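# how would this look folded up:
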Amino acid sequence: MGLPAAQRWWLLACLAGVPLSAVGAAYPPNTWLQVGPVVAGIPLAWWELRRWPMSTASVGWVCAFVLLHLFAARWTYSSVPYDAWGHAAFGFQRNMFDRLVHFASGLCFALPLVEAGMRHARLTRRMAVTFMLLAVLAIGALYEIFEWMLTLGLSPEAAEQYNGQQGDMFDAPKDMALALLGALVWMISARLRRDRSQSAPWGA
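Below you'll find the model as predicted:
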């Protein structure tokens, strides 16, 4: 069974984003860590979607997150020059782009996780939402553990550039909390849309 055309275009867009992120990267030593998983993941996603189909909306949400990740990886998360683009008025004491991406992780993966639970695990809607919230927290925790273990083998400079902790000792729990917040925002907005139109698919 072939992929819908829209899903193929989403995956190709992610593939096209790889050289745009890698070529001329601001911190080349970390490029393979941030871009490499995308290169490996695209053919895997293509194969998995043929075996376990998902809606184009779910694929679009995941690919939108991947593109945001590639954009941030171009500079490394803690060095995206949004202040230079006219956003200095916010007055942040640190570069907050990594916080945005963690929030987006919960927001973008909420629908795919709920859909996977309902479509492939035969969960009820309530159980699928519970699964989604727990999965977002678990994925966030596993990623923070992965970052910690990875930095044990990196130089201090490379570790700081990859982690983007920026001196905040509570960086990891804040990142996890923002991912959960993104998932909750999606959940509430989806529920409001469903209440307005009971005939619409949940989260459509």
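
# C-alpha only now, for contacts and for neighbours.
Fine.

# tell me the contacts of the residue positioned nearest the centre of the chain?
Closest residue to the average C-alpha location of the chain: S105 at 3.4 Å, with C-alpha atoms, centre = their mean. When the contact criterion is C-alpha atoms under 8 Å, 6 or more residues apart in numbering, the partners of S105 are 65, 179, 182.

# most neighbours, which of the residues you listed?
Using other C-alpha atoms under 10 Å as the contact criterion, the top neighbour count among those goes to A179, which has 29 neighbours.

# mind checking which helix or strand that one is in?
helix 171-196 (DSSP states H and E).

# and the host helix or strand of E48, how far from the chain's centre?
In this structure, E48 sits in helix 31-51 according to DSSP H and E. Its chain's average C-alpha position is 13 Å from that of helix 31-51, according to C-alpha atoms, centre = their mean, to the nearest Å.

# buried set for the very next helix or strand once past that helix?
From helix 31-51 onward toward the C-terminus, using DSSP H and E, the following helix or strand is helix 56-73. Residues of helix 56-73 classed as buried under the neighbour-count rule (16 or more other C-alpha atoms under 10 Å) are 56, 58-73.

# Stretch 173-183 now?
175-183.

# what's the first-to-last distance across stretch 117-132?
Using C-alpha to C-alpha, to the nearest Å, one end of stretch 117-132 lies 8 Å from the other.

# any residues touching that stretch, and which ones?
For stretch 117-132, contacts defined as C-alpha under 8 Å, 6+ apart pick out 52, 110, 113-115, 187.

# Could you do stretch 59-71 as well?
Contacts of stretch 59-71 with the rest of the structure, by C-alpha under 8 Å, 6+ apart, involve 7, 10-11, 14, 17-18, 21, 34-35, 38, 101, 104-105, 108-109, 111-112.

# one more to put side by side:
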Amino acid sequence: MKLIYTLLVLTILLLIWSAIKPFEYFTWFLEVLPAIIGILVLAFTFESFRFTNLIYALVFVHCAILIIGGHYTYAEVPLFDWIQDTFNQTRNNYDKVGHFAQGFVPAMIARELLLRKEVVLKNNWLNFIVVSIALAISAAYEFIEWGVSLSTGEGGDSFLGTQGYIWDTQSDMLYATIGAVIALVVLSKIHNKQLKAIKN
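You can find the predicted model right below:
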């Protein structure tokens, strides 16, 4: 419980910092909205379905990425400007960190839900279904970005964040897929231990 409350306080502090003179308030709102919705969902379902500590830690990291991106916009995060200049990259690639997390974190959330709700009874199908869910979430988010950009015109350009890269949408979904696969490879054993502890 202490870990969860600590992460919640840190997230709220990050949100407050992020809301102070962001690059653009409309973009800030669009970028931090998924984090706020996620926090509210977890808060309202906390008593009926409490996730493992691993999931809450991952959600915090994902929220932090979204909140920082909201403050600066994904194309203007200072550290990644420095990386762009230092390594002669053609663009600020902070958005790829965000889309990697967009696969990495939802994959583990989906894994926990599928296992604890006993939706998937055969483990050999589990990884395929989890990666498919993560990719579906990524594709749905691209639809949202596209819709916002069409409906708001230039106001949605910072939210879309393509930076002139014509394959941005496809690469975003690729990064999310890679994130989901790496999450399963790296964290499944740790996750299983925490799930076992819940049952005991």
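
# can you list the buried residues of stretch 173-183 of structure 1 in JSON lines and add distance to A84 of structure 1?
Supplementary listing: the buried residues of stretch 173-183 of structure 1 in JSON lines, determined by distance: C-alpha to C-alpha, whole Å:
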{"residue": "D175", "distance to A84 of structure 1": "24"}
{"residue": "M176", "distance to A84 of structure 1": "27"}
{"residue": "A177", "distance to A84 of structure 1": "27"}
{"residue": "L178", "distance to A84 of structure 1": "24"}
{"residue": "A179", "distance to A84 of structure 1": "26"}
{"residue": "L180", "distance to A84 of structure 1": "29"}
{"residue": "L181", "distance to A84 of structure 1": "27"}
{"residue": "G182", "distance to A84 of structure 1": "26"}
{"residue": "A183", "distance to A84 of structure 1": "30"}
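
# For these, work out which two are farthest apart.
Pairwise distances across the buried residues of stretch 173-183 of structure 1 peak at 12.7 Å for D175 and A183 (criterion: C-alpha to C-alpha).

# that older thread, among the contacts of stretch 59-71 of structure 1, which ones are in strands?
Helix and strand membership here follows DSSP state E; of these, not one is in strands.

# coming back round to it: and the buried residues of stretch 173-183 of structure 1, which is closest to R196 of structure 1?
The shortest gap between R196 of structure 1 and any of the buried residues of stretch 173-183 of structure 1 belongs to A183, at 20.2 Å (C-alpha to C-alpha).

# where's the counterpart of Y143 of structure 1 in structure 2 relative to G38 of structure 2, distance?
For Y143 of structure 1, the aligned residue in structure 2 is Y141 (criterion: TM-score structural alignment). Separation of Y141 of structure 2 from G38 of structure 2 (C-alpha to C-alpha): 14 Å.

# the more surrounded of the two?
More neighbours sit around Y141 than around the other of Y141 of structure 2 and G38, counting by other C-alpha under 10 Å; the figures are 17 against 13.

# sec struct for that one, please.
The three-state label for Y141 of structure 2, taken from DSSP: H, G, I helix; E, B strand; the rest coil, comes out as helix.

# thinking again about what came up before, buried members of the contacts of stretch 117-132 of structure 1 into PyMOL, please.
With 16+ other C-alpha under 10 Å as the burial test, the buried ones among the contacts of stretch 117-132 of structure 1 are selected in PyMOL as follows:
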select buried, resi 110+113+114+115+187
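
# out of the contacts of stretch 117-132 of structure 1, which one sits closest to V80 of structure 1?
Within the set of the contacts of stretch 117-132 of structure 1, A110 lies nearest V80 of structure 1; the separation is 25.3 Å, counting by C-alpha to C-alpha.

# mind listing what the aligned partner of that closest one in structure 2 touches?
Aligned counterpart of A110 of structure 1 in structure 2: A107 (TM-score structural alignment). With contact set as C-alpha under 8 Å, 6+ apart, A107 of structure 2 has these partners: 130-131, 133-134, 180, 183-184.

# what's the closest non-adjacent residue to E76 of structure 2?
What sits nearest to E76 of structure 2 in space, not counting adjacent residues and going by C-alpha to C-alpha, 6 or more residues apart in numbering, is N92, at 6.9 Å.

# The one you found matches what in structure 1?
Using TM-score structural alignment, N92 of structure 2 lines up with N95 in structure 1.

# Kindly report the same for W125 of structure 2.
Under the alignment by TM-score structural alignment, W125 of structure 2 pairs with M127 in structure 1.

# which is the next helix or strand following the helix or strand harbouring that match?
Assigning secondary structure by DSSP H and E places M127 of structure 1 in helix 125-151. Stepping forward along the backbone from helix 125-151 of structure 1, the first helix or strand reached (DSSP H and E) is helix 156-163.

# quick one, that next one and helix 31-51 angle?
30 degrees (axes from the mean of the first three to the mean of the last three C-alpha atoms, to 10 degrees).

# What's the separation between P173 of structure 1 and F146 of structure 1?
For P173 of structure 1, the distance to F146 of structure 1 under the criterion C-alpha to C-alpha works out to 14 Å.
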